[in-house]
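Asks: Predicted model follows, preceded by the sequence.
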Amino acid sequence: MASSIASTLPKVTLSPPTLLKLYTLCVVATTASLAIWGPQIISSIGDRLTTLSDSEAQPEETTEKEKEDATGDNKWKRKNQIWKYGWEDVEPPEAREKEDKDIVFVAIKRSYGGHSGQEDHLWIEINSWVLTELLRFEFKHNETLLDEEPGLDARELYMARDRLAELAALVPQSEEPQPEDKVEEETPKSSDGDKAPTDGHDNKEISNEKTEETSATEPPKGSVPSDELVPAGPELSKEEYNQALREIKLLHKFITDEFQKVEERLGKLRADGMISWKLLWAFLRRGQRLETTHSSGEKMAFIMKSWSYGEYEGKRVFEISGRWLQWTGHRYVEQDITRRIAEFTGLKKAVELSARHLSNESFEELMARGRTYAKYAGVHHLTYSSNIIQAERKTRAEGRLMVDVASYRRMNPNADVWDYDDPNYYSSERARENMAFFRTSISDDDEDLILLPPTLHGYSFVAKTWGEILVEHLRPVPFQPQVFDHLVLRDDYKSMIRSLVDAHAGNGESALLTDVVTGKGGGLVIVLHGKPGLGKTLTAEAVSEHLQRPLYVVSSGELGTYASQLESTLKDTLEVSTIWKAVTLIDEADVFLEARSSHELERNALVSVFLRVLEYHSGVLILTTNRIRSFDEAFLSRFSIALRYPELNEDSRKILWAKFLALGGASVEGHKPRAITSDETAGTPYNFSLADIEKLAYRNLNGRVIKQSARTAQALAVSASEPLSMYHVETVLRVSDQFAEDWKELTHKDTNPLSGSS
């Protein structure tokens, strides 16, 4: 039949060129077919071979291989990335292999290409979700474990290698499959790899038996629910937790091998007390107590939270972030701190770093200072022996001051860096809630004391300014109640002042009556009127010493010369004074007390404001005046007592000369004798006789001039290494007389334009 068909076909003769074209066409067609269908054919053949291989393998051999893979290098791999606009793989992307699903982690060498202050580093990308859950529980501070592709810096894992070793040690000793495991392995699985649901009691029996196993490790459970946004424990079953532990063991081995040389080098550097810039990340650990220098120049400690390499002001730096504690006036709060170590070449002494390990000696020092800080965290009247600090400015402030952080914040709102936390302005319910949360005290044995800074905030009565106060230079105030005895004042005046202040301070048996309106008229207002140098300021000081309270001196110029300014300043001053329970002295208050007139509207406004604010002050207020012509009638009913200080007579001046000379170390006839020194005997003559005192008292001098003359004479005697005598006092008085004559001559020339003209 074929021959018959062939006989019917026409005979065609092909030339060689035509045959070549047909051959080429066949080759092209075959190549195209292989390109299109070849991969599918090869894949099908490969799958078939894999199936045959799996069917021939024994179950026991597969289990052993999986156990080997769990600790083998084929459970992790390496790759490189470079930073451009994000992390990009250096190698060309390849199709993900099927067995990549078994990769536990990828070790990625990341490079910034030398265009950043950042350091190249090794990044661990976690592919296992059970390992991710366990690491999230252990590294609660790390946000990168929450990313779509979770991971973390290998250096962090190295720093936590001790904890990784502890977890790796929890891997169950026996990995042999139990009978229950065999039953579970034979359970049919769904196509996505999960166990297919089963019915009947077999599943329950397996579950009960698994609960009684002791070879497996239970995951830790959270004991008490926490308000913190961190997991109470890894949300893993017992089987998943054990798998995570095996993967932790693999990760720990990798980290140990990878950083072996770093560990060896770091050990040598530590032994020598040196460190290199590139190994700072391994030298300073998260959670360590570090020592640094406070802005005041004193040492302080903080707890390290994080570190990073980067750039600051065009220079490469190693940046450390940490936390410390500070009193806000209401509670202790954590404050952030940043320290930067500039790049250095070679090695550097570890103790020379701007942030360094806290030594045992420094720990003890900071604990002692922290106790002082905690003791004075509040409102305290103290004496001080150093500078008060305002940013970069330091002012000498030896003397008395108030420690009061809350008032500092109120009087210096631009310097208030804390959140608003005054419980007095909360509702009672919210105040109870917040105070329960606030940390308002620290015990003497709490090691957090080292985290307290060297300064508290307050006000210096000497420098008349607010600022930071070094707590190491604070001491209790040595009050001098005998100052009242130095007042050269009528006895009935002294008795009246002392009785009033005692009754107002509550030292008596019953309290003084107040105004019908609550909070009004409860203060004690004393007006002292007289010429300078008669004892008005000394009276205020005597009241302060007698009550053992601070003396807050404010001049009229500090309060302001405009009504709007006066009202706010005076209110703040009196309210702060009330908090301190201070005796407030407004010196030279003439402008506020003098009678109002129809042609001085601005001063009238000042008097009105002063009257209104004064009405509601509840503390002790002393006002002094010098040249007032007449008091405004509205004030007369508001004064608790008004005293006029007469000019000193000769007898008063005798008393003052004798007292001030005795205070200067001289022996004065008729005055209470001072202690006899080793160079003196009971028969040693007095430095000043009664005749000397009478001669000095003959001069019409006020109390302030007498005090200054005695002080200057004492300085002359000390300079000459001689006892204070009449010679030194007369020398000072001669110079003073000469100055007075010169002053009169200058004044005469200024008032007489014809004098001195030719």
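Replies: Looks like it came in fine.
Asks: Please count neighbours and contacts with C-alpha atoms only from this point.
Replies: Fine.
Asks: Based on its surroundings, how many neighbours for residue 106?
Replies: 17 (other CA atoms under 10 Å).
Asks: Please settle this for me: is it part of a helix?
Replies: No - counting by DSSP: H, G, I helix; E, B strand; the rest coil, residue 106 is not found in a helix; it is strand.
Asks: Distance-wise, check it relative to residue 711.
Replies: 83 Å (CA to CA, to the nearest Å).
Asks: Same check on residue 241?
Replies: Relative to residue 711, and taking CA to CA, residue 241 is found at 83 Å.
Asks: Of those two, give the one with the bigger neighbour count.
Replies: Per other CA under 10 Å, whichever of residue 241 and residue 711 has more neighbours is residue 241, with 23 against 17.
Asks: my read: that one touches residue 217, true?
Replies: Yes - look at residue 241 against residue 217 with CA atoms under 8 Å: they come within range, at 7.4 Å.
Asks: To what extent is residue 337 buried, counted in neighbours?
Replies: Residue 337 has 14 neighbours, counted by other CA under 10 Å.
Asks: That one: what secondary structure?
Replies: Taking three-state DSSP, the label given to residue 337 is strand.
Asks: Might you report the residue contacts of it?
Replies: 302, 321, 322, 323, 324 (CA atoms under 8 Å, 6 or more residues apart in numbering).
Asks: Please report how far it lies from residue 405.
Replies: Taken as CA to CA, the span from residue 337 to residue 405 is 20 Å.
Asks: What of residue 159?
Replies: In terms of CA to CA, residue 159 sits 39 Å off from residue 405.
Asks: one more structure, for comparison:
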Amino acid sequence: MAGEITQKVNPPHPKGGTLRVDNVYSQKDHQWHFVKSSYRSKKGKFAKYTLVAQRNINLIHGNPGRTSVQVNSPNLAKLFREVLNGTWCEGVNKVPPTFDSDILFHTRPYLSLKLSQEEAREIPDAQVVDDIKEVITFVDDFYGRDTLSIESLHRNGEITYDHLWTLFPPGCFIIQQSGILGEPQALKFSSGRYVEQRHGEQKFYAINATLINYDGDCLGWGEVQLEIPSFNETKAIAALPTLPLKFHPNESQLRDNLMSRGKKYLEFLGMACKEHDGMGVEMVFEVEKWVEKKFYAKGRIMVDPAAYKMKLPNCELLKPKVFNTIQPDDVPEEDLVFCNHRVLGFSFAEKKWGSFAVSMIGDVMWDAAASDRLILSEKRRRLISDLMRGHESKETGFDDIVRGKGKSLVGLLSGAPGTGKTLTAEVVAELSKRPLYVVSAGELGIEVRDLDKALNDMMSMVHRWGCVLLIDEAEIFLRKRQDGQIHQNALVGVFLRRLEYFRGIIILTTNRQQDIDDAFKSRIHFKFHYSPLNESGRLAVWKNFLPEIPVADLRSIAHFEINGREIKNTVSLATTIARAREESLTVETLRDILDNFTSWEENGD
């Protein structure tokens, strides 16, 4: 039926006037029928019309729906395509253009300007003048009763739910005040509609808008959907979850911040190790659906949207899908504000893939003096530094006879817990300016097939990122093979094969240095054994953690026989207590904790 109307009212150039029709859905025959509106056109029943205003009415529900406008005038079609260019306004490029009547309300100021310009010409085009006047007349008649109240609301910075649509002309700059990460997001408004929910759910105003996103493959514009829940009475525009930028109380400052953030975002399209301190977002499956969940991520992260997509190709965090691609160097400066507020990557501390707020990401400050924290002889410290420098040159030098082998640096650290094995791995990472990827043997699995896949996936990513890989408690993979131990021997074989082809720095820790398979001995480049800390070693650890406390005071607690990890935990607990008491950390607080610890070990209470 809509096609028949189009044929009847789309002559080479209409004679003028506006036809109003209702497109009514009948429950009787389940068909849509065009019915002349109760409003009678001034141009008469049989005129060829400049505009056709079509209101949809579903008799099942009874209430009138939205009104769409079909523009039959070539002059008006050109003007609307000009003003709506780049706004992705649905229907403007149809022949003839057909779109929501609210577009006319938003474009009235532009049409008034065009009318004034045309009338000011030496020889105005009478047809253009008549066509524009026809639209303006329709707008004033159709919205006349509401226009004054709308203008008054806007002047006072207020709005009603029914008039939300008046805030959002096509292509306008809007702000989502804060998402799950508490960050503002700038978008270009595309379209909006009121949604009536069934089953008692709250109705809302749905917004389609676009932003600049990198989805792991392409950079460009993608569309997202936002909602403004219904509300009663009037509401401050600045209090809306999404609003036009011009109504934001700190418009100028916000625009500057968004511009700076956009420039930063374009630096994160590739792969980069960064520092992060704040909340990240991951996808978690709950009650038959995937939902966004926050997690705290402090420390090193790897920004890598492409790797995220390889790992989780169907994840919702990749959205919005890019439909209009653009090269990074071609992003206009004024569009930088529309860049996504978060990037995809991996948190090394939490071992989670997620999205991270651009504003919470900073550069890594590598610790060149990291080796000073090791309780090692100067000879061993120097050896570690030399190995790191030597490995850097080896990566571009000698290869094994079999291509792909021989470019790893493998270290084995043995000793009791808390003696400095993990700290050594951290120092290796700092000196080589690489992120540290830590995994325990238990996380890799003990089934042969699971282990092989886990090692392959992990080592591929570690190689991609250039990490130092630390596999803690690796004795299950290093244990001597014995006759009859088929499963254990298979685990060792899988690990040995993966180790041979690994390209990078890998450090293994074990508490069982005497139980290592002979095949590993020729593949390990350096081995350190860590004895339990003596009193002087413990004093050195205390000094590392608490340089502000006098050495004499620290010496008074160095006799407590605890390991390095326990010293770290004691300092953390004492710091928490001092903060709660609003006082400085003292050796007395440390001694109280240590006395309690000793009492528990001796008495079990």
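Replies: Perfect, I can see it now. Only a predicted model underlies this, so the values are computations on that prediction, with no experimental measurement involved.
Asks: what TM-score do we get after superposing?
Replies: Once superposed, chain against chain, the TM-score is 0.81 (TM-score structural alignment, normalised by the length of structure 2); 567 aligned residues with a CA RMSD of 4.0 Å.
Asks: Of residue 159 and residue 405 of structure 1, give the one with the bigger neighbour count.
Replies: residue 405 (24 against 17).
Asks: so the more buried one makes contact with residue 411?
Replies: No - under the criterion of CA under 8 Å, residue 405 of structure 1 lies out of contact with residue 411, with a separation of 9.9 Å.
Asks: Neighbour-wise, give me the winner out of the contacts of residue 337 of structure 1.
Replies: Most surrounded of these: other CA under 10 Å gives residue 302, at 27 neighbours.
Asks: That one maps to what in structure 2?
Replies: Here residue 302 of structure 1 is matched to residue 187 in structure 2, going by TM-score structural alignment.
Asks: same question, residue 459 of structure 1
Replies: So residue 459 of structure 1 corresponds to residue 346, using TM-score structural alignment.
Asks: and if you look at residue 265 of structure 1?
Replies: In structure 2, residue 265 of structure 1 lands on residue 149 (TM-score structural alignment).
Asks: Quick check: the one helix or strand the match of residue 459 of structure 1 maps to compared with structure 1, mean distance?
Replies: Taking DSSP states H and E as the definition, one finds residue 346 of structure 2 inside strand 342-347. In the superposition with structure 1, the average deviation recorded for strand 342-347 of structure 2 is 2.1 Å (mean CA distance after the TM-score superposition for structure 1).
Asks: Following element in sequence after that strand, please.
Replies: With elements assigned by DSSP H and E, the helix or strand that comes after strand 342-347 of structure 2 is strand 352-357.
Asks: For that next one, give me the average deviation versus structure 1.
Replies: Mean for strand 352-357 of structure 2 is 1.9 Å (mean CA distance after the TM-score superposition for structure 1).
Asks: I would like the residues contacting that strand, please.
Replies: Contacts of strand 352-357 of structure 2 (CA under 8 Å, 6+ apart): 181, 183, 279-283, 308, 317, 341-347.
Asks: rewinding a little: what secondary structure does the match of residue 265 of structure 1 sit in?
Replies: helix.
Asks: Distance-wise, check it relative to residue 104 of structure 2.
Replies: 18 Å.
Asks: between the two, who's got more neighbours?
Replies: Neighbours per residue, other CA under 10 Å: of residue 149 of structure 2 and residue 104, the larger number sits with residue 104, 20 against 13.
Asks: so the counterpart of the more buried one in structure 1 is in which element?
Replies: Using TM-score structural alignment, the partner of residue 104 of structure 2 in structure 1 is residue 157. Assigned by DSSP H and E, residue 157 of structure 1 falls within helix 154-159.
Asks: Name the next helix or strand downstream of that helix, please.
Replies: Going down the chain from helix 154-159 of structure 1, the next helix or strand is helix 161-168, by DSSP H and E.
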